[in-house]
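[1] sequence plus predicted model, see below.
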Amino acid sequence: MAKHQEEVYRLTGLSCASCAVTFEKNVRNLNGVSEAKVNFGASKITITGAATVADIEKAGAFDGIKIVENNQSETFQKKRLWQGNLHVIISALLILAGLILQANLGSGHPIVTSAFLAAMVIGGYSLFMTGLNNLLRLRFDMKTLMTIAVIGAAIIGEWVEGSIVVILFAISEALERYSMDKARQSIQSLMNIAPKEALIRRDGIEQMLHVDQINIGDTMIVKPGQKLAMDGQVLQGRSAINEAAITGESIPQEKQSGDFVYAGTLNEEGILEVEVTKYVQDTTIAKIVHLVEEAQAQRAPAQAFVDKFAKYYTPAIVLLGALVAIVPPAFFGQIWSDWIYLGLAVLVVGCPCALVISTPVAIVTAIGNLAKNGVLIKGGVYLEEAAALKAIAFDKTGTLTYGKPVVTEFLPNEKYHDQENLLAIIGALESQSLHPLASAIVEKAKLEGFDYEGLNVQNFRSITGKGIEGEIDGTFYVIGKPEYMKGIVTTEDYRQFEGHVLRLQEQGKTVMLVGAEDQLLALIAVADQVRSISKNTMKQLALSGVQNTVMLTGDNQRTAAAVGKEVGVTDVRAELLPEDKLKVVKQLREKHQHVAMVGDGVNDAPALAAASVGIAMGGAGTDTALETADIALMSDDLRKLPFTIKVSRKALTIIKQNIIFALSIKAIALLLVIPEWLTLWMAILADVGATLLVTLNGMRLVRMKDEDEAHHN
């Protein structure tokens, strides 16, 4: 049945980057198809228009491409290297038989020639079909070069070398396909991480349902040791949830009623009843998979350079091969067969396999590795930007700090007779206030076990910008700023605490004094706690070469300076409005070019957008962070930032190594033409060797681990 809207299909058998381009063009030329876009990294195609699966597969028959509908991704299976490459094995056996027969019957014997011809046809059938088709359309890619070389070798009677070229090229393609499949496995493992069924209670009846049948509002029952199939909010129960699949954080998180949980995470302890809050296609894990696959389709600047270079490089190689084959015998009296052979060898050695695969294998592997470690990068361009960072700006609240004020000091006046109930009285008064700092004091009273709720507060009043006051059991209490309280309490009492007030304010803490009548009862200091990992993160960033770290905050200069000193940033910008943060980021870009902004993805949206790379904290809980940021740290864990830069720089280094190596191998092999040393088998071996080495070099990124995270755990 024809499809009339945009459809996404997953592909099996997509062997190489150039095949992806050819397949895309073939599908685009189908009747009823208005647009087709192949994502080579994710191995899928998006088609707009009307086309049958049969027609689409026919368009990819040249490369053995098969289609699996996007929602059937669980049918994918890991394949061994030899699976799907039977033609390569048969071709290799025929070549071996041909060599044995040649040793006994002679090189010109019809049986020997037939063995090599059969090896060429079986091993290179798809190669020839595509190559001849390209040749008719004057489209020059690696398969075109190989086809010309093999047919040319057969014409001049080089059957052995022609068949070896076919088998080595087939092996090269098999290795490329296998390595790209390995690189894609990190994303396929994410796709399959959430169960396809869940135990659902609906209308009082418990039943196992496929995730596609689960609705928002259903109650999902998750037993210990089970993975969650859907995103939702805990209704009942308490448990530890391992969220490593989403955040990369292996330490289980305590979850209870009211907390949000995510599909693909593991329930380790108690039974949970969870209200489903998202459909299966909208879950956090589904969004991560989608965004990572889109990221793998985005071409990095290095890849864009390679693609553009290959566009001109391949026709140039065809021209060079023709000149090598024709000029020496035509103008200098050399032997035609010798120079035609060398011209064919030039075509083979010029095949851009290694060059074309050099970039995508590194990018796909790096993005996949980071995704498994809880870092979402939205494209190769941001991977390269992260590698080039010279400065990083951090929002203070919620990024370098927890964003939740806590009581750091509680100093009662020793002269006050009823110290035991003092915290309960303060908690009762602050529970009436809506001030952000009041919640910290109430939480302190609660943690200490004081029954502040049992106290009756009367005549409560909030004095804007100064403090609060109220009456409990006939006594009138006031809690306020030191400047305000100075005029209320006795001078002797105030002087007793004055040194503490100044010391704590210099540390960037908010100080409040508690009084009753004219007596000073206690001092309370409240502060937004600095994350324990912030200081170590700044050290790791400095070691990785990011020397400029800037903290941006709306806090006053004194508080900001104290936090900045504790964290270890190189610069502090305080008393900033959101538009001021934007200006600072623009200034940093003018000075350093490559600048990142780290924030929560909501309040810092303008600054995130203005930076070279916008990095959002805690992407697991906020859709906004996933949508607006270029990089999302899925957990509230700054330690992922140095690791991201490390992987990015390693990926960029590997890409440069691969490009240089691939071109150097070609250059050395082409120089062998001058002394007439270059042979067909040497040429193809150089190409296969280069392809294999750049692929293995790119795959090294799979093994990169977050050492700081491992050490922390």
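    Nice, I can see it.

[2] going forward, measure contacts between C-alpha atoms and count neighbours the same way
    OK.

[3] how close does the residue lying farthest from the centre of the chain sit to Leu520?
    What lies farthest from the middle of the chain is Gly474; by CA atoms, centre = their mean that is 61.4 Å. Per CA to CA, to the nearest Å, Gly474 is found 17 Å from Leu520.

[4] then Gln557?
    28 Å.

[5] one more: Ser337?
    106 Å.

[6] higher neighbour count, the two?
    Of the pair Ser337 and Leu520, Leu520 is the one with more neighbours under other CA atoms under 10 Å, namely 28 against 15.

[7] helices of the stretch 601-713 of the chain, start to end?
    Along the stretch 601-713 of the chain, the segments classed as helices by DSSP state H, counting those that start in this stretch run 605-610, 623-628, 640-671, 680-699, 707-712.

[8] let me know the angle separating the fourth one from helix 640-671.
    In other words, helix 680-699. 170 degrees (axes from the mean of the first three to the mean of the last three CA atoms, to 10 degrees).

[9] which neighbouring elements make contact with helix 680-699?
    helix 159-191, helix 336-349, helix 353-372, helix 640-671 (3 or more CA pairs under 8 Å, 6 or more residues apart in numbering; DSSP states H and E).

[10] structure two is appended below for comparative analysis:
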Amino acid sequence: MHEHGEDKENVVKELIPIAVSSILFIVGMIFRESLHEIPVFEYGVFITAYLVAGWKVIWNAVKNVRTGVIFDEYSLMTIATAGAIAIHEMPEAVGVMLFFRIGEFFQDLAVDRSRRSIKSLLEIRPPFANLKIDERIERVKPEQVKVGDLIIVKPGERIPLDGVVIEGSSIVDTSALTGESRPRKVGAGDEVLSGMVNVSGLLTVRVTKPFSESTVSRILELVEKAGVRKAKAEKSITRFARYYTPAVILLAVSMAVIPPVLLAEPFSPWIYRALVLLVISCPCALVLSIPLSYFAGIGKAAKEGILVKGANFIDALSKAGVVAFDKTGTLTKGSFKVVGVIAKNGFNEDDVLKFAALAEMHSNHPIAKSILEACKVSGSVESYEEIAGMGVKVKVNGDTIIAGNDALMHAEEIEHDTCRVEGTVVHVAVNGVYAGYIIISDEIKDDAAKAVEELKMLGCRVVMLTGDSRGVAEIVARKLGLDEFYAELLPEGKVKIVEKLESENTVVFAGDGINDAPAIARADVGVAMSGLGSDAAIEVADVAIMDDMPSKVAKVIKLSRKTQRIVWQNIAFALSVKGLFIILGSFGMATMWEAVFADVGVSLIAVFNAMRILR
């Protein structure tokens, strides 16, 4: 609320000089004939209006000259209007400054609107943490809390640090992190992240990361760095303005001096033409609207829960020809679960599941965990042997149990008639007799098919790179309608495929884990999916998606292409209109009022065009 009030106060402060200058300008124009007879009054009204509207421009021109920046839009405006006053074209001088000030006012409003999209992310910084010390609660800065400490999060408070809930249950609002409005239920054992808002219950959280490494700190760091990397168009316009402005001033001086000397004509009309040329040529439309377009693009993406680390990545994303996804945790949920049990040789489904669970009791593998979640067991393990790349062989409660892949069944010479089964399968044998198999599935994410469809509509080829088996990869690729897939890849294998794809197209690679970090770093644009997850992935990525929705990849590519279109529309529009008016001004066919339109009008149109990105 305080910030909103401050913004309103700034708007009022800016409107006061505009209103005063406008009133003086209108009075001067209405009573111009009368004022002309009393020069002191005429100069008093118009010069006052001029200074009230234009003191910022004049002061900026003086400051820039002191620092060695002689040729910029402020010096152009100051020289042009001072020249107009010198040749007694005072209404024009006031008009230029007044309309320029009005234009700047609307431009600032547009920039503020764009900035607010990113500012909303900065508001996720937690102001304090309720640290639990013995039986008392002490309010401290989040930076003072250590890993392992307990913090209390009350309803309505923002969670200050990453941690695990050890007591209590609640609904949390994750919209500030993910851009999604859906609330999430958390209870004991669930992970919570800094920046989430505790909506309902009281939570006791054990801190798992210091504040410097927390989710909110990483987000803030990304946002602060986003404006540093300039896009190619921004750099080109900056260079263009550096040479363009002195060239225009030289041209204006030549126009004011050479024709009247050669043609033996009065200087006054040619000086007027030169001044018109200076106003027309001001590069404000390009210098302001192009960075604003990229800024608006980054702001819109941030609002959607997508952090783009710089304007240069907006450029690269707009050219994407191939989008490569990791599978587990990116296109699929990364949480395995038992979806089917097939029993053989007199065993029933419960038997197969129970024996598999007994075999996997001491394993931390995700597949083993899914079996243990499906069937809770206990037993006395007499022997345990892990067979690399195949499975396990154990003796539990007097039974010898073998659980693993088809290769393990062949290695142990277990007779079975189900060698080829689609998906991830765990075969089970008890005391040398084949008991059956369990089908494990890693669920495909809800919006993965939508992501593939939208990317194809954008003209991108969609590829999957995975370390999983070919059979499992083939099932996922078929279900999603992927163009191509590569399976059984180690991290370096993913890098090689990315390099191969890059020889033909701009490649975007999206992954979520530490094993994806090399490929994310190698791609033209690396995207960290579930940006709240792997530190390694988010560190090397160019784009971080703050939830685990693959469809956001299509969304950010679409947004980047829209931003690029608007940038080039603004460049073409500004250069063509200014070019036309420069020609008209050179032949004396454009007045100072038309010059004002060619400058302020074009700038405003370009800025409002740029703001379409935020819709």
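    In hand now; what should we look at? Small disclaimer: the values here were computed from a predicted structure and weren't measured.

[11] need the helices of the stretch 601-713 of structure 1 in a markdown table (columns: distance to Ala393 of structure 1).
    Formatted as a markdown table, those follow (distance: least, CA to CA, whole Å):
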| stretch | distance to Ala393 of structure 1 |
| --- | --- |
| helix 605-610 | 9 |
| helix 623-628 | 17 |
| helix 640-671 | 12 |
| helix 680-699 | 31 |
| helix 707-712 | 22 |
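
[12] can you say which of those helices is nearest to Glu294 of structure 1?
    helix 623-628 (12.5 Å; CA to CA).

[13] what comes up buried for the closest one?
    For helix 623-628 of structure 1, burial by neighbour count (16 or more other CA atoms under 10 Å) applies to Ala625, Leu626, Glu627, Thr628.

[14] where along the stretch 101-250 of structure 1 do the helices fall?
    Going by DSSP H, counting those that start in this stretch, the stretch 101-250 of structure 1 shows helices at 110-136, 142-155, 159-191, 244-247.

[15] show me what the first one is packed up against.
    Spelled out, it's helix 110-136 of structure 1. Partner elements for helix 110-136 of structure 1 (3+ CA pairs under 8 Å, 6+ apart): helix 86-105, helix 142-155, helix 159-191.

[16] circling back to that earlier point, closest to Leu638 of structure 1 out of the helices of the stretch 101-250 of structure 1?
    So among the helices of the stretch 101-250 of structure 1, helix 244-247 is nearest, using CA to CA, at 11.8 Å.

[17] quick one: residues in contact with that closest one.
    190, 193, 250-251, 262, 264-265, 284-285, 372-375, 620, 633-635 (CA atoms under 8 Å, 6 or more residues apart in numbering).

[18] same deal with stretch 699-713 of structure 1?
    By CA under 8 Å, 6+ apart, stretch 699-713 of structure 1 touches 179, 183, 250-251, 361-362, 365-366, 369, 373, 639-640, 643, 647, 650-651.

[19] can you pick the most crowded of the residues you listed?
    Neighbour-wise, these (other CA under 10 Å) top out at Ala362, 31 neighbours.

[20] what's the counterpart of that residue in structure 2?
    Mapped onto structure 2 by TM-score structural alignment, Ala362 of structure 1 lines up with Ser293.

[21] please report how far the counterpart of Leu344 of structure 1 in structure 2 lies from Ala368 of structure 2.
    If you follow Leu344 of structure 1 across to structure 2 using TM-score structural alignment, you land on Leu275. Distance, Leu275 of structure 2 to Ala368 of structure 2, using CA to CA: 80 Å.

[22] same deal with Glu138 of structure 2?
    42 Å.

[23] more neighbours, those two?
    Ala368 (20 against 13).

[24] next, count neighbours for the nearest residue to that one once chain neighbours are set aside.
    What sits nearest to Ala368 of structure 2 in space, not counting adjacent residues and going by CA to CA, 6 or more residues apart in numbering, is Glu360, at 5.5 Å. Neighbours of Glu360 of structure 2 under the rule other CA under 10 Å: 26.

[25] pretty sure Glu360 of structure 2 contacts Leu372?
    Yes: contact criterion CA atoms under 8 Å: Glu360 of structure 2 and Leu372 qualify, at 7.3 Å.

[26] where does Val428 of structure 2 sit: helix, strand or coil?
    Following DSSP: H, G, I helix; E, B strand; the rest coil, Val428 of structure 2 is assigned to strand.

[27] what's it aligned with over in structure 1?
    Aligned partner of Val428 of structure 2 by TM-score structural alignment: Val514.

[28] any idea which element the residue nearest to that match when sequence neighbours are not counted lies in?
    Closest residue to Val514 of structure 1 apart from its sequence neighbours, by CA to CA, 6+ apart: Ile479 at 4.5 Å. Taking DSSP states H and E as the definition, Ile479 of structure 1 sits inside strand 475-480.
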